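Trainee: only the shape, not the letters, is given here:
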């Protein structure tokens, strides 16, 4: 199968591309290799993918509409997985324009490219952040998600609306994937796990926000990739729902929560890091930051309905695997 993946120099895109290549698929990766975080880490991910004969890399920004169209046509992709984006809740407060450019303009360009070259299924990354100010726990795909509390979340909710309109207008089977706190080897340096491990190993204190009382539905990267791979052949068909479906009544379009379905206290996550490192952190408790929800928890009933039973890696094992990778990669 031929698959076009945006964001292959990124954390999730790298893991998905590698899994698909290992399964024998042909992958065209599209990535701008921006300097939002360490470019060397992104280059290392791409170097790993380049070892596979079935991988073709295209370096370009989502804002380059012509390059996107040409690349997608040349890839002859049957499946498109759109993972490239400007990520980060807190950074969206500091640099809002980069989110407008990459997440809104870039995704609009991707949708136009998909319109010109219709794949069998478009899958695109969304986020648990779209649930924003919702107080009902766990978050269900059937809940309204109309109260984003960060610009990042607002751009992702906009992406869902944009993709729905294209699914309706041009009959493009589309699935929006709402990711919940994904972590694991090759992760992003701006995420808590990466920052905590780095700080503890260097003898620096860690900032624990929300006084350590936040809960997150942590999702180990391998579990997430398994879910995406199982969903790839399941393009939505308008008028053919499954029980508890979020399928649109007017388009071949659905949203799906991708999560472990088992929220953990942030302090339990910190304890898992300390155990994996064999060191105790110097913790500085801080108030909840602007844009951060106090709790995320996913209703995973629809995910299970679509994919069956999925692996769920305990945080103790997932964190230990990250620490092993970190020590090897940085030689510490």
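Mentor: Looks like it arrived, so ask away. On a predicted model such as this, the values are computed, not experimentally measured, just so you know.
Trainee: from here on, just use CA atoms for contacts and neighbour counts.
Mentor: Fine.
Trainee: in the chain, which spans are helices?
Mentor: Here the chain has its helices, by DSSP state H, at 11-22, 39-50, 65-75, 91-94, 96-99, 106-116, 151-170, 192-201, 221-231, 266-277, 301-307, 315-330.
Trainee: let me have those helices in TSV, extended by mean neighbour count and distance to residue 143.
Mentor: Listed next are these as TSV, based on neighbours: other CA atoms under 10 Å; distance: least, CA to CA, whole Å:
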stretch	mean neighbour count	distance to residue 143
helix 11-22	21	26
helix 39-50	16	36
helix 65-75	18	33
helix 91-94	15	25
helix 96-99	16	25
helix 106-116	21	24
helix 151-170	21	13
helix 192-201	19	28
helix 221-231	19	21
helix 266-277	19	25
helix 301-307	17	13
helix 315-330	17	27
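Trainee: in a markdown table, list those along with distance to residue 3.
Mentor: A markdown table is the format used below for the helices of the chain (distance: least, CA to CA, whole Å):
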| stretch | distance to residue 3 |
| --- | --- |
| helix 11-22 | 8 |
| helix 39-50 | 14 |
| helix 65-75 | 8 |
| helix 91-94 | 30 |
| helix 96-99 | 25 |
| helix 106-116 | 13 |
| helix 151-170 | 19 |
| helix 192-201 | 29 |
| helix 221-231 | 11 |
| helix 266-277 | 34 |
| helix 301-307 | 20 |
| helix 315-330 | 27 |
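Trainee: also this one, for the comparison:
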């Protein structure tokens, strides 16, 4: 039975991935430090949801992977075939005021996971990067071969650093690695610090919603089910160290993919869909662009579609109402 170590397993994408792997009959060892960046109760509810029907094929360990000694100790004797390293300190705006949280989790923590993967000689490590690495790139759509050395937030800088460190480990130790640049993920069990949750919550409660850059924002909104299909496909297909050029420019056992919807949507259109799904108009609080934000994200998914057959199927027209429906049920509204 294949065992996958999933970091950030109580997070939005980590929990969804764990459920998908368990549904395939696999075993999951999940770690998460359950920090209070957002409501810990939501994280615990996700863990409860994962456990439904999992039996003894799911093991959860409350652990901070930035502590290498505790990581080794907790997983001693545990067979790990592959790793999905999704845990990180998330959020662009939060990194402005809390830089050390990002250095600890996204830099020290990432090195620890690379070392653990090397020590255990895992078959493949897939890790979370971010579309934020593209910074203020004006060339669209964003291609994995574009230069990404001008980050506009510390969060983006840490994710680019993770890609560079991963390339080094793939080169030195022939460790198969895949980095996934996620584009604005949303859907059931999403994060309370993200736009879709914030806007839905405020529209339903009659509070104004903050609309940055006066609404001139475009995002490549990607539904969680489509994201998970891409993560699972990536886990199943480790890159070969055959000297060929991979997406992202590597010639080692390391590749980088964009994983998005390939369909940027204007923020105001998505607000309209939320209004329809909530059954009430939003009160708009128009604001200027925030430090660290970018006006547009747009994923070129040619590489992951060609190599792994990735093909997102959920439009915002279907995904937004599905999220609002879940939100109402979760909140008892």
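Mentor: Okay, I see it. As the structure is a prediction and not an experimental result, all values here were calculated from the model.
Trainee: if we can go back for a sec, right, and the helices of structure 1 - which one's nearest residue 295 of structure 1?
Mentor: Between residue 295 of structure 1 and those, the shortest gap by CA to CA is with helix 266-277, which sits at 9.8 Å.
Trainee: distance from the closest one to structure 2 after superposition?
Mentor: In the superposition with structure 2, the average deviation recorded for helix 266-277 of structure 1 is 0.8 Å (mean CA distance after the TM-score superposition for structure 1).
Trainee: which residues make contact with that helix from outside it?
Mentor: For helix 266-277 of structure 1, contacts defined as CA atoms under 8 Å, 6 or more residues apart in numbering pick out 193, 196-197, 201, 212-216, 280-281, 315-316, 319-320, 323.
Trainee: switch to 7 Å and redo it
Mentor: Contact with helix 266-277 of structure 1 is made by 212, 213, 214, 215, 216, 280, 281, 315, 316, 319, 320, 323, as judged by CA atoms under 7 Å, 6 or more residues apart in numbering.
Trainee: aligned to residue 227 of structure 1, what sits in structure 2?
Mentor: Using TM-score structural alignment as the criterion, residue 227 of structure 1 maps onto residue 230 of structure 2.
Trainee: same thing with residue 103 of structure 1?
Mentor: With TM-score structural alignment as the criterion, residue 103 of structure 1 matches residue 106.
Trainee: residues touching its match, list them.
Mentor: Taking CA under 7 Å, 6+ apart, we find residue 106 of structure 2 in contact with 88, 89, 158.
Trainee: just want to check the distance between the second one and residue 107 of structure 2.
Mentor: Right, the one you point to is residue 89 of structure 2. As for residue 89 of structure 2, its distance to residue 107 of structure 2 is 10 Å (criterion: CA to CA, to the nearest Å).
Trainee: which one of the contacts of helix 266-277 of structure 1 sits closest to residue 47 of structure 1?
Mentor: residue 323 (21.3 Å).
Trainee: contact partners for that closest one?
Mentor: Residues in contact with residue 323 of structure 1 (CA under 7 Å, 6+ apart) are residue 276.
Trainee: now do residue 223 of structure 2
Mentor: By CA under 7 Å, 6+ apart, the contact set of residue 223 of structure 2 is 185, 186, 187, 314, 319.
Trainee: go with 8 Å
Mentor: With contacts defined as CA under 8 Å, 6+ apart, the neighbours of residue 223 of structure 2 are 185, 186, 187, 261, 314, 315, 316, 319.
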